[in-house]
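1. here's a sequence, model it:
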Amino acid sequence: MRVLVSTYGARGSVEPMVGLAVRLRELGAEVRVCAPPDEEFAQLLAGAGVPLVPVGAPVRPLVTTVVPGSAAGLAQRTADLMAAQFGPVAAAAEGCDALVATGPLPVTASGRSVAEKLGIRYVHASHTPVSLPSPHQPPPARRGRPLPPGVSDNLELWDLDARNANEMFGEVLNAHRAANGLPAVDNVRDYAFSGSPWLATDPVLSPWRPTDLGVVQTGAWFRPDERPLPDELVAFLDAGAPPVYAGFGSMPMSAAKDVARAAVEAIRAQGRRAIVSRGWAGLELIDDQDDCFSVGEVNHQALFARVAAVVHHGSAGTTTTAARAGVPQVVVPQGADQPYWAERVADLGIGVAHDGPAPTAGSLSAALGTALAPETRVRAQAVAGTVRTDGATVAAKLLLDAVS
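-> Now for the predicted structure:
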């Protein structure tokens, strides 16, 4: 069996798809991954032994320059993304038995169109529940189209979201479909999701309440990471009590220096050493004292098992990795689905949801005080024992069974 896995986005969109690809390959499938051509993604896939088909423009320059929520340049980015799906992605899908796609709507709607043209199975994968229509939650706002104030009916908001998606993406999508001999679609969003999207999140961390949409929750998809930690980092860890990790992954941050200072000062106020991850925001240490250590890309699965707490932005991947490690969390959500994950961490009692995206040393120290309390660690370790570790295996077997 041949499977094409297609994704476009930052690390949180690419990493879990690599986890699925690795498991599919272990079960005997031939797999390739379409992903952005950023160097770190090329290295990630090379390390996993999965062929990469580079698609579209690099993501990192885009993420770090686009104003959050702004629709400036969106029309051109939409056209480029869709052209890439009907071009190199379609070429890569030739001869495949299935296409699994995730990412923004222009990617997944075009991906399903490619699968339809080729007559192969299509699966829409979501790594967060907030993007899936449900009467129990409002939709996320689309770029340039904030949710109308005063409207509290979730179904009404989801209907508006579908109309917005049609207005933003329908014309370009249907032009490509017509050029490929496919009929027009009148609901771009629901077409992309299909009738049974897969939700690759843990059911304890992210319980899905049943709806009319046939969501299949598999558990989160992880790539087993056997990379050793750098020698210098191991030496720092061994030199004292477990430190506190602070990092914001792929999030751009205009006030990176202020955030780094707030994090280091808050960690020191709790009598702890600090590990600061540079990330895409380029966080730097605030001085040369030996109680702080700077890291780049490292094995979070190994590192989180050795820290006292994790301060982060609240992506699905980082939240789940920290939960699996049984380490308390302080989530400082910056946007997108991150407030949802912050709320889940707080509701489960495995950490603290920081109020707002701009922490001060005082606000972060107060949050860490709760996260570092013994009862929080006990709760985090208890929840860790319930987090599924077989999500990628479940999904891979479902796909293989469905195709065969």
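2. C-alpha only now, for contacts and for neighbours.
-> Will do.
3. what segments of the stretch 101-250 of the chain are strands?
-> Applying DSSP state E, counting those that start in this stretch to the stretch 101-250 of the chain gives strands spanning 121-126, 198-199, 216-217, 244-246.
4. buried deepest among those, which one?
-> Mean neighbour count (mean count of other Cα atoms under 10 Å) peaks for strand 244-246 among the strands of the stretch 101-250 of the chain, with a mean of 27.
5. so which elements touch that strand?
-> Secondary-structure packing of strand 244-246 (3 or more Cα pairs under 8 Å, 6 or more residues apart in numbering; DSSP states H and E): strand 274-277, strand 309-312.
6. quick one more, to check against the first:
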Amino acid sequence: MRVLLSTYGSRGDVEPMVGLAVRLRELGAEVRVCAPPDDDFARLLAGVGVPLVPVGPSARALTKAALPASSLPQRAAQLIAGHLEVVTPAAEGCDVLVAAAGLLPAAAGALSVAEKLGIPAVSVAFQQVTLPSPRRRPLEYPGRPLPAEETDNQVLWDLDARNIDALFGEALNANRASVGLPPVAGVRDYVIGGRPWLATDPVLDPWLGTPGLDVVQTGAWIRLDERPLPDDLSAFLEAGEPPVYVGFGSMPLHESRDAGRVAVEAVRAHGRRVLVARGWADLDLIDDRGDCFAVGEANHQALFRRVAAVVHHGGAGTTTTAARAGTPQVVVPQLADQPYWAGRVADLGIGAAHDGPTPTVDSLSAALDTALAPETGVRAKAVADTVRGDGAWVAAKLLLDRA
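-> All right, here's what the predicted structure looks like:
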């Protein structure tokens, strides 16, 4: 069986596809991944022996560029065109295509390729907040705020569909016409379909159902990471009490440029050592004191088990990894689904949700009070025992059955 996995975005959009690719290969499938051409992703896929088919511009460069909202339709058109050009030859001869639905134009382009070639396709979300639900408001798109006074979520989801069509509909249908495909009436519904997959843990992210939407929740797609920690990092960990990890992953922190300094000072106020993860924000040490260590790429599955708490942005992958490690969290959400994950961490009692994306020393220190409390550690360890690790296996077997 030949499978093509298509995704576009940050590490949180690529890492789950790697986890699925590994399991598919173990079941005898031939797998390729279409993803952004960033060196981080190339190394990640090369490390597990899965070919990367580069598509689109660098995701890191695009994220750090902070382009205006007015450029969204133009960027969508370019992204869709790029996917039609690259994904089409990559998908020829495949038995099934899996498209990550996080960035709608990219997913729409990949799914259009599957439609053109007559290949079965699956749309997957790595968080549920983009799936219509009567229980919550949709996310807002830049330049298209939702009316604050509107309390009927169905009205807001209808407006969300119209906003998406206004931003991406023309770009998608013009590109579809160029390859002989008919127009779609609604971009969001085309991408999600009637039976989307949700690759998240049901304890951390319980799906409560939406009429007319048959969601298949597989569990999170996790790649078992067996890499040892670097020697200098291991030495720092062994030189004292467990430190607090501070990292914001793929977030450039345009609105929180001082977050690194604030985090270090807040952690030090608790008498703790600090691990600063550089990430896409290029965080670094603020002085040469020996209680602080800067880390680049590392095995988070191993590292998070050796720290006192994890301060992060609230990406689905980081939240899940910290939860599986049984380590308390402080989530400082920046955008998109991150406030949702912050709320889930707080609701489960496994950490604290910071109010807003821009912490101060006092506000972050207060959140650390909660995360470092003994009862939070006990609760985090209890929840860790309930978080599944077999989501990629479940999805791989479903794909085999479908093909």
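7. turn the helices and strands packed on strand 244-246 of the first structure into CSV, including mean neighbour count and distance to residue 210 of the first structure.
-> Compiled in CSV, those are given as follows (neighbours: other Cα atoms under 10 Å; distance: least, Cα to Cα, whole Å):
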stretch, mean neighbour count, distance to residue 210 of the first structure
strand 274-277, 25, 38
strand 309-312, 26, 30
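8. same list, those strands, but as JSON lines with distance to residue 378 of the first structure please.
-> Output for those, formatted as JSON lines (distance: least, Cα to Cα, whole Å):
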{"stretch": "strand 274-277", "distance to residue 378 of the first structure": "22"}
{"stretch": "strand 309-312", "distance to residue 378 of the first structure": "12"}
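9. and of the ones you listed, who's closest to residue 78 of the first structure?
-> strand 309-312 (29.7 Å; Cα to Cα).
10. rewinding a little: nearest to residue 190 of the first structure, of the strands of the stretch 101-250 of the first structure?
-> Taking Cα to Cα, strand 121-126 is the member of the strands of the stretch 101-250 of the first structure nearest to residue 190 of the first structure, at 10.6 Å.
11. can you list the strands of the stretch 101-250 of the first structure in CSV and add distance to residue 180 of the first structure?
-> Listed next are these as CSV, based on distance: least, Cα to Cα, whole Å:
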stretch, distance to residue 180 of the first structure
strand 121-126, 17
strand 198-199, 27
strand 216-217, 30
strand 244-246, 48
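12. in the first structure, which residues correspond to the helix ranked longest in the second structure?
-> Of all segments of type helix in the second structure, defined using DSSP state H, the longest is helix 72-91. Mapping helix 72-91 of the second structure onto the first structure (TM-score structural alignment) gives residues 74-93.
13. check which residues of the helix ranked longest in the first structure are buried.
-> In terms of residue count, the longest helix belonging to the first structure (DSSP H) is helix 11-26. Buried residues in helix 11-26 of the first structure, counted by 16 or more other Cα atoms under 10 Å: 11-25.
14. got it, and stretch 331-349 of the second structure?
-> So stretch 331-349 of the second structure, judged by 16+ other Cα under 10 Å, has buried residues 331-346, 349.
15. and for stretch 224-233 of the second structure?
-> For stretch 224-233 of the second structure, a neighbour-count test (16+ other Cα under 10 Å) marks residue 233 as buried.
16. do stretch 157-170 of the second structure as well
-> Buried, per 16+ other Cα under 10 Å, within stretch 157-170 of the second structure: 157, 159-165, 167-170.
17. export these to TSV and tack on distance to residue 49 of the second structure?
-> Below are these laid out as TSV (distance: Cα to Cα, whole Å):
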residue	distance to residue 49 of the second structure
157	41
159	43
160	39
161	39
162	41
163	40
164	37
165	38
167	37
168	35
169	37
170	38
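18. and residue 206 of the first structure, which of the helices and strands packed on strand 244-246 of the first structure is closest to it?
-> Relative to residue 206 of the first structure, the nearest member of these by Cα to Cα is strand 309-312, separated by 17.7 Å.
19. out of the buried residues of stretch 157-170 of the second structure, which are inside helices?
-> 157, 159-164, 170.
20. residues in contact with residue 340 of the first structure?
-> residue 130 (Cα atoms under 8 Å, 6 or more residues apart in numbering).
21. give me the mean deviation of whichever helix or strand it is part of from the second structure.
-> Under the criterion of DSSP states H and E, residue 340 of the first structure resides in helix 338-348. When the second structure is superposed, helix 338-348 of the first structure averages 0.3 Å from its matched positions, counting by mean Cα distance after the TM-score superposition for the first structure.
22. what span of the second structure lines up against that helix?
-> Going by TM-score structural alignment: helix 338-348 of the first structure matches residues 338-348.
23. quick one, helices of the stretch 151-300 of the second structure?
-> Remark: helices assigned in the stretch 151-300 of the second structure by DSSP state H, counting those that start in this stretch are 153-164, 170-178, 187-192, 231-238, 259-269, 300-303.
24. would JSON lines of these with distance to residue 355 of the second structure be doable?
-> JSON lines is the format used below for the helices of the stretch 151-300 of the second structure (distance: least, Cα to Cα, whole Å):
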{"stretch": "helix 153-164", "distance to residue 355 of the second structure": "23"}
{"stretch": "helix 170-178", "distance to residue 355 of the second structure": "36"}
{"stretch": "helix 187-192", "distance to residue 355 of the second structure": "30"}
{"stretch": "helix 231-238", "distance to residue 355 of the second structure": "30"}
{"stretch": "helix 259-269", "distance to residue 355 of the second structure": "14"}
{"stretch": "helix 300-303", "distance to residue 355 of the second structure": "25"}
